[in-house]
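Peer 1: Output the structure for:
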Amino acid sequence: MIRNPILPGFNPDPSFVRVGEDYYIATSTFEWYPGVQIFHSHDLVNWDLVARPLNRAALLDMRGNPDSGGIWAPCLSHADGRFWLVYTDVKRLDGAFKDAHNYVTTCERVDGDWSDPIRVNSKGFDASLFHDDDGRKYFINLVWNHRGPGTGGNPAHDSFDGIVAQEWSEAGGLTGPIMELWHGTDKGLTEAPHLFKRNGYYYLTVAEGGTGYDHAVSMARARDIAGPYEGHPDKHLICTAGTDSPIQRTGHGQYVATHDGQHYHTFLMGRPIPGPDGRERFCPLGRETGIERVVWRDDWLFLEPGGLVPREELPGLAEVGPRPAAPAVHDFAGPDLPLEFQWLRTPDRDRIFRVGGGLTLIGRESMGSWFEQALVARRQEHHVYAAETTLADFAPETYQQAAGLATYYNRHKFHMVIATDEPGIGRCLRVVSCLGDYPDSALTWCGDPVPLAEGPVELRVEVDHAAQRFLWRQGGDWQPIGGALDASIISDEGGRGEHASFTGAFVGMFAMDTSGLATEARFSRFGYWPGS
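Peer 2: Predicted structure coming up:
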């Protein structure tokens, strides 16, 4: 059985493709580097991360991109013996403008070296590529209307100015007329177009309703690629708005017919849990990837169980179950960074870390930077987990130098336990948080400094749904530090809320040196232990 989500912990906007009996899903990575995650499966039950293709400056440089900017909604396809990847690099989030640049790159192997990108246009985000059966290719995307009243925090319907398509080729670029395909349903906020063809119909799948709890997958069809397109008889294919399903925020997915004649559709989803003291639901694991089996009736797709709400469990392609969650412990012996880790924005990784004999972070800018910061982290994939690291070598000489363990969403939402230097105390531990304070990013210092002896210090974080705490030790028992912390801050709903936060929670190692001296911190291990 498949158990949703199939890709837990910040894996949104799933683009789904089959190549023979192999299945691939590409998901958005936003400001995290390298860009785009690609997963592989044979059974639709168990998925392995196999590539992050946007891994060099020629393909992606996000220095200066805002939180929740960067790589939005990749489209992965396969044609002409190659994989094709369309991706959007969003340079601005807030305000009327989006500044979203769309590119195409190709590769014969999904885990190979992808070609230098071809820039296609910048008229809107969520671009995709459709390979028609006559060999022609069409580039499809949302048009963003900056004249409307929408902003990044609460986009208005008229900023989403419809889905358009235009013929495209590698040699000739965009050619021919711009075709206005569809403006969506009355739910509005129509985005994330994917086009496919079956039985003489062109089918357009879109996401609507914004990426929060009103999200939906909608569908339209036409006999000609240029339209006119008629909407689905049920309006939406997938939508959990107003239900008590444990799966919420469903939208933005793609259809695939399997090698043995079955039919599935991916979607992004969230799993909300109660906040502190039962207040306000929140999704600490961000927007994840789910899948549901679909059926054809009267040349329309419907969810196999009926209705609009996908199941938590459903049949896969083989009689296998999901692999159990397992701890992951690394000593960073080198030469490569373990695949589950990423960093923020910069393609110039040598300026922020080295791997070998441990992980050495080079202290750069603050946790609030949009340019160059030394944060190496992995996704939170469970509602209950513990993570530990050993800070083996770090000698701060000023409070401007710090290194430690962080739970992080963005520059307005994080908790950290850091080793630093305090006047009159010397090397010590402190806990500092930013509690969703936008735009000021005010810091909250939690508890008193704890003096440290010389030598390594072990740091630990324990997260249990909405509760979090840090611990530390130097040769003895674990000691709590900083008191009880609100883990619900580290979520889509924390701070500005779901319509301005599109990523997910991370946990990892951090170093900064705002004095500009690039003081180094060496971490000798990192472990992640999943709970329930």
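Peer 1: Only C-alpha atoms from now on, for both contacts and neighbour counts.
Peer 2: Will do.
Peer 1: How far does stretch 167-185 stretch from one end to the other?
Peer 2: In terms of CA to CA, to the nearest Å, the two terminal residues of stretch 167-185 are separated by 25 Å.
Peer 1: buried residues in that stretch?
Peer 2: Glu167, Trp168, Leu174, Glu180, Leu181, Trp182, His183, Gly184, Thr185 (16 or more other CA atoms under 10 Å).
Peer 1: swap in stretch 189-206?
Peer 2: By neighbour count on 16+ other CA under 10 Å, the buried set for stretch 189-206 is 189-197, 201-206.
Peer 1: circling back to that earlier point, just the buried residues of stretch 167-185 now: which is nearest Tyr138?
Peer 2: For the buried residues of stretch 167-185, the closest approach to Tyr138 (CA to CA) belongs to Glu167, at 4.3 Å.
Peer 1: for comparison, sequence B:
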Amino acid sequence: MSDVIHNPILAGFNPDPSICRVGDDYYLATSTFEWYPGVQIHHSRDLANWELVTRPLNRASQLDMRGNPDSCGIWAPCLSYADGLFWLVYTDMKRYEGNFKDGHNYVVTAPRIEGPWSDPVYLNSSGFDPSLFHDTDGRKWLINLQWDYRQREGRDRFGGIVLQQYDPEQCRLVGDITNIFAGTELKLTEGSHLYWRDGWYHLLVAEGGTGYQHAVTMARSKTLTGPYEVHPNNPLLTSRDDPENPLQRSGHADLVDSPEGDTYLVHLCSRPLPGTRLSPMGRETAIQRVEWGEDGWLRLANGGNTPALKVAVSGVTQKPPAQEEHYDFETDTLPGAFQWLRTPYPERLFSLTERPGYLRLFGRESVGSWFEQALVARRQDSIHCSAETTLTFEPEDIQQFAGLIAYYNRFKFHYLAVTLNDAGDKVLSIISCLDDWPNGNLSIAEEGIRIEPDATIRLGLDIHARELCFRYAQGDQPWQSIGPALDAGLLSDEGSGRAHGYFTGNFLGMAAHDISGRGTPADFQAFCYRRAPL
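Peer 2: Below is the predicted model:
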């Protein structure tokens, strides 16, 4: 259908959007958390059709997340363009559980979106969600949430939005630190961006937490340091009062103007499985059209404050995603859909040249390791989907296993793995971790299916909403199912034994583990991902 954008515009785990325009080109950055390389940047000419163009944090001098816990790593990047450069600020979160947060904020720059991107300049560690504002006088200002580790009655630990000048000549923050906005009664104030328009500084923040109370708050001031008055119809955007809306958890937004002068708001959201509050695709990115009123305040063009699934934009034809994506591993670079976990040294995890036409994974630490895990995967971006791969693997004992995995984090995964049993037979078994936090106990099939020695085996999985089923085939034999239907709902932000969940999304991919330390290789010939109609 023409003249309509269907949300989300970035399906699958793509949270915390930050957008900028350079000429007729739009660029959209999203968080990647513990997945490497860091930050996804997509490009579009029409706001409807987006293509991944780079992951700029791709070398050890920029980013090393080994040891970062689950749902840490790259939080909430902010992308802007000024002075002939792209500016990207971001947090590398090293710890977020408990009263303390250890998150370090950096800035990198590049003359072109494809790079080369600079080594990072350290900014501060006072809180997360940094944003860089380029003022009309040429000065640059960093704003970020200030974290307050103290637990006090009636107050949360989100200590307000602080501002400090950044000097690009000295490559450091200078001058006083000013707390410019304490937030509203929605609390949990984060994700801030500043804009200048018609004599006002406009401040956009996320509030309510990134769950089902999430919201976008707007405030304005005649002076940069405040005080800021809150939007008379706050919140600007939320799904908190509309539980039937297909776009839930709406919040954490950014603004962009089109060349024609129209204004759009991009924001994170999630699409829970029908009848649940489980989001295996994680937090995605959507877009809304907004309008500046005669009173100088911004409001949704469709009225109210709830997100629209369809947004009218004239002259746009949004292309549907391909039903099937097939990867043959014939080149010496990993296809762009795939990422790995934490380490800037992927040559320790995989090779595309040691056996041409195959992705060779070197078995490393255990499934769920925070340091060095040979797991290469892509996002689940459809409620109904399937994945297939072909594996050649000769384990030597029970400590070596490889196969097809649906992975959320160390406590939440389903893994169809080839290994050995106690008798030395090559077997195919299902290993699951069923969200038993903090114990992380495994569920392992007692009897594995025997596999012929030296045989190539095809592995497949099918996800239909909350149900995940594995299948396999030896050689050219037909597919056979293995094991019971498994709970795909636990592979979600909310499917957690913890009180506050996680922040990423489900990934489907290939894995090899060798906890003996011998690095036994596993070779994968092709990977296929299919989206099924909703």
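Peer 1: one step back: and of the buried residues of stretch 189-206 of the first structure, the nearest to Ala484 of the first structure?
Peer 2: Distance to Ala484 of the first structure across these (CA to CA) is lowest for Leu189, with 38.8 Å.
Peer 1: show me what contacts that closest one?
Peer 2: Pro155, Ala156, His157, Asp158, Ser159, Phe160, Ala207, Glu208, Gly209, Gly210 (CA atoms under 8 Å, 6 or more residues apart in numbering).
Peer 1: Same question for it, what's its three-state structure.
Peer 2: The assignment at Leu189 of the first structure comes out as coil when based on DSSP: H, G, I helix; E, B strand; the rest coil.
Peer 1: ok, the residue mapped onto it from the second structure to Pro521 of the second structure distance?
Peer 2: Alignment note (TM-score structural alignment): Leu189 of the first structure maps to Leu188 of the second structure. Noted for Leu188 of the second structure: a distance of 46 Å to Pro521 of the second structure, by CA to CA.
Peer 1: swap in Arg59 of the second structure?
Peer 2: Distance from Arg59 of the second structure to Pro521 of the second structure, counting by CA to CA: 24 Å.
Peer 1: So those two - more neighbours on which side?
Peer 2: Pro521 (26 against 16; other CA atoms under 10 Å).
Peer 1: what does that one align to in the first structure?
Peer 2: In the first structure, the residue paired with Pro521 of the second structure according to TM-score structural alignment is Glu520.
Peer 1: same deal with Cys269 of the second structure?
Peer 2: Counting by TM-score structural alignment, the partner of Cys269 of the second structure is Met269.
Peer 1: cool, and Gly67 of the second structure?
Peer 2: In the first structure, Gly67 of the second structure lands on Gly64 (TM-score structural alignment).
Peer 1: Same question for Lys101 of the second structure.
Peer 2: The equivalent of Lys101 of the second structure in the first structure is Lys98 (alignment by TM-score structural alignment).
Peer 1: Also Ile9 of the second structure?
Peer 2: Ile9 of the second structure maps onto Ile6 in the first structure, by TM-score structural alignment.
Peer 1: Neighbours of its match, how many?
Peer 2: 19.
Peer 1: who are the neighbours in contact with the nearest residue to it once chain neighbours are set aside?
Peer 2: Leaving aside its chain neighbours, Ile6 of the first structure sits nearest to Gly290 (5.5 Å; criterion: CA to CA, 6 or more residues apart in numbering). Contacts for Gly290 of the first structure (CA under 8 Å, 6+ apart) come out as Asn4, Pro5, Ile6, Leu7, Thr266, Phe267, Leu268, Met269.
Peer 1: Right, I'll call it a day here.
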